[in-house]
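Chemist: here are the coordinates; sequence isn't available:
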């Protein structure tokens, strides 16, 4: 099954909205490895941000973009969109550092 990946490439002066295509099994969304491979095939050498699974940072510090953000994963049956409002609320409620109790 095809999954259309909609993402933004954030440059210093502008943001470009692009799309990619990944083939996945029925009723599944692509995983981090599949998304990384798709972006690498598109000549974006990236690694996933451990704190945000929808953000990919460039491996090369000389890259002409700051990061890539996955906006939407669409298989036709399922669509995943990040809920930015919920993410902001949760990030404000959770402590920013892990501290012992």
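Modeler: That came in fine, so what should we check first? Every value quoted in this text rests on a predicted model; they were computed, and no experiment measured them.
Chemist: For the rest of this, base every contact and every neighbour count on C-alpha atoms.
Modeler: Fine.
Chemist: In three-state terms, label the residue nearest to the spatial centre of the chain for me.
Modeler: Residue closest to the mean C-alpha point of the chain, counted by C-alpha atoms, centre = their mean, is residue 54 at 2.7 Å. Classification of residue 54 using DSSP: H, G, I helix; E, B strand; the rest coil returns strand.
Chemist: okay, now the one to match up with it:
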């Protein structure tokens, strides 16, 4: 099954919105390795950011871009879209220390 990957490549002064294609098993989403291989085929040498599984950073220095951010994974049946506004609101509502509720 095909999965269309929509992502942004963030440069110093601009953001380019691009798409890629990954083949996955039915009802599966692409693995990190599959996404890295897709980016490698597009001449982006990247690794996943440890703090964010949807963000990829360059492995070579200097790089022509700052990072790559996955925006959407579309398999036709299911679609994953990150809601950054909701994520920001939730991160502000969650306690920052281990406090009893």
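Modeler: Now that the structure is in, tell me what you want to look at. As the structure is a prediction and not an experimental result, all values here were calculated from the model.
Chemist: before we move on, the earlier item: could you check how far the residue nearest to the centre of the first structure is from residue 99 of the first structure?
Modeler: 25 Å (C-alpha to C-alpha, to the nearest Å).
Chemist: cool, and residue 51 of the first structure?
Modeler: 17 Å.
Chemist: who are the neighbours in contact with residue 36 of the first structure?
Modeler: Listed by C-alpha atoms under 8 Å, 6 or more residues apart in numbering, the contact set of residue 36 of the first structure reads 46-48, 56.
Chemist: so where in the second structure does whatever helix or strand it lives in end up aligned?
Modeler: Per DSSP states H and E, residue 36 of the first structure falls inside helix 32-41. Taken onto the second structure by TM-score structural alignment, helix 32-41 of the first structure occupies residues 32-41 there.
Chemist: Could I get the buried residue list for the matching stretch?
Modeler: 35-39 (16 or more other C-alpha atoms under 10 Å).
Chemist: Quick check: of the residues you listed, which lies closest to residue 89 of the second structure?
Modeler: For those, the closest approach to residue 89 of the second structure (C-alpha to C-alpha) belongs to residue 35, at 27.9 Å.
Chemist: residue contacts, the residue nearest to the centre of the first structure?
Modeler: 48, 69-71.
Chemist: Tabulate those residues (CSV), appending secondary structure.
Modeler: Shown next, in CSV, are the contacts of residue 54 of the first structure (three-state DSSP):
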residue, secondary structure
48, strand
69, strand
70, strand
71, strand
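Chemist: which pair in the contacts of residue 36 of the first structure spans the largest distance?
Modeler: 46 and 48 (6.8 Å).
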